[in-house]
Structure formats: structure tokens, C-alpha cells
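J.: Predicted model and sequence follow; I will ask about them next.
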Amino acid sequence: MAITLAPAALERVQSYLAAEPAKAGLRFGVKRTGCSGWGYVIGLADEVEAGDTVFADHGVHIVVDADSLPLVDGTEIDFLKAGLNEQFVFKNPKAQGECGCGESFTTDADKAA
């Protein structure tokens, strides 16, 4: 599978990378957080580290660490604007449930544990 960027996210990430051309790309992953278990982490990657997987989408490198990859593989990252609010949103086929506030998600593997 792969990690992909919807057009609005692609445009936003390209603008971030244009402002910081020394960055290796977009770093995308997860961390334990919230009431459900996993929260998304997104930012610019300083470098590609050992064990990282790099996906390319329209010339943008998306860097994912080995621990996060099984939880986010297949995700489409989008970017939404609503009035003054802007945020990245994630269409993750691995996510099987979310907490009420939308801050974290669970997978089938979490339910089995």
C-alpha cells in the first residue's frame, strides 16, 4: 500500500517544504495518546532514519517510521479549511474506531489485545 496526499494536503505540504527546502519531506506517524489509543503525528522530517519507509506522492516524500507503518499504511492525508480553522485529516483504512473527541483511534489489533 502507500500513504497518499489529497490535492489540498499536497498543496499545503508543498508550501511548507518550499519554505524549508533542507527538510527531507513530510514525517507521518502515530503515538499513544487520547482515550482510544493512537494519535496522528505530522510534521516536517529533518532526515530519513534507519527503518523509515519513504513514499513519494507528486514529488513529496512522506516518511513513516517502522512502528507507525502497520497502523497507517493506506492512509490518505487531506487538509481542510472551515472558516478560520485549518487542519490535516486522515482517511485511515486501519482505524476501526475513534474516541468521541476525534483525537485518537483504535485498530483491530487494539481490540484483540
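T.: Sure, I can see it.
J.: C-alpha from now on. contacts and neighbour counts both.
T.: OK.
J.: Hmm, residue 64 is touching residue 50, no?
T.: No. Counting by CA atoms under 8 Å, residue 64 stays clear of residue 50, with 10.8 Å between them.
J.: Below is structure B, check it against A:
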Amino acid sequence: MSVTLTPVALERVQRFLARDAAALGLRFGVERTGCSGWGHQAEVAHEQRDGDTVFDAQGVRIFVDARSLPLVDGTEIDFARQGLGEAFVFRNPNATAECGCGESFTTGPG
């Protein structure tokens, strides 16, 4: 089981975490959203919750809740320019399809 950060994403996450003295790491998971069912969620983690699995990405702790873990296992988090902006990009091997706008994804047989 793993969740990893590319070097570019690692640098960006480290910058976010450095701004928050109470930050323990990155909370990563999924939430029901969009037209395809699941959307990736990433935010600063201020606590470890019961049931969390914690991954270490070169010193950055990534907290994943038990419900999200099977849906994000193996995901590589990147940070890239998209159009006129920049955003985190999630390369999730469990996603079998994405909605047209890329906001949400499905897993399992289509």
C-alpha cells in the first residue's frame, strides 16, 4: 500500500505545511462528489484520526482514512500547470473513468 508525492508535489506540500505551525502533514482521501462519484481531497492535517493509515513521503506524513484507503492506494500526487493555473494532479490506478471536467472519478467495472 502506498501514496506517493512527486518531487514537485513534495516541494509544494512542504511549503504549505511550513506556513502552519500546527500541521502534522497532508490529509488525503476521497469524498462523494461530481457526476462520476468520487473526488480526491487534499488538505493540511492537524491530527491523526482513528483508523488513519500514515504514509511517509520523504519526511511528509500523508494521512489516509480507512474508507478512502482502498480507493487511493497506489496514487501518485503531482503538482502541475493546467491552463492558466496550477493544481495538484492525482494519478490514481484505481480510477477506471473520469467525468468530462476531471472533477470526479469512478472505480471498478464501468
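T.: Nice, thanks for sending it over. Worth saying up front: this structure is predicted, and the values here are computed from it rather than measured.
J.: Any idea what the TM-score comes out to?
T.: After superposition, the two chains reach a TM-score of 0.95 (TM-score structural alignment, normalised by the length of the second structure), with 110 aligned residues with a CA RMSD of 1.3 Å.
J.: how many neighbours does the closest residue to residue 109 of the second structure other than its chain neighbours have?
T.: Distances taken as CA to CA, 6 or more residues apart in numbering put residue 96 closest to residue 109 of the second structure, at 7.3 Å, once the chain neighbours are dropped. Using other CA atoms under 10 Å, residue 96 of the second structure has 12 neighbouring residues.
J.: Would you tell me which helix is longest in the first structure?
T.: Identified as the longest helix of the first structure according to DSSP state H is helix 7-19.
J.: and the helix or strand following that one, what does it pack onto?
T.: Per DSSP states H and E, the first helix or strand lying C-terminal to helix 7-19 of the first structure is strand 25-33. Under the contact definition 3 or more CA pairs under 8 Å, 6 or more residues apart in numbering; DSSP states H and E, strand 25-33 of the first structure sits against strand 37-45, strand 60-64, helix 69-72.
J.: Please convert these to a markdown table, extending it with mean neighbour count.
T.: Shown next, in a markdown table, are those (neighbours: other CA atoms under 10 Å):
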| stretch | mean neighbour count |
| --- | --- |
| strand 37-45 | 17 |
| strand 60-64 | 23 |
| helix 69-72 | 19 |
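J.: So for residue 102 of the first structure, which of those sits nearest?
T.: For these, distance to residue 102 of the first structure was read as CA to CA. The smallest value, 9.2 Å, belongs to strand 37-45.
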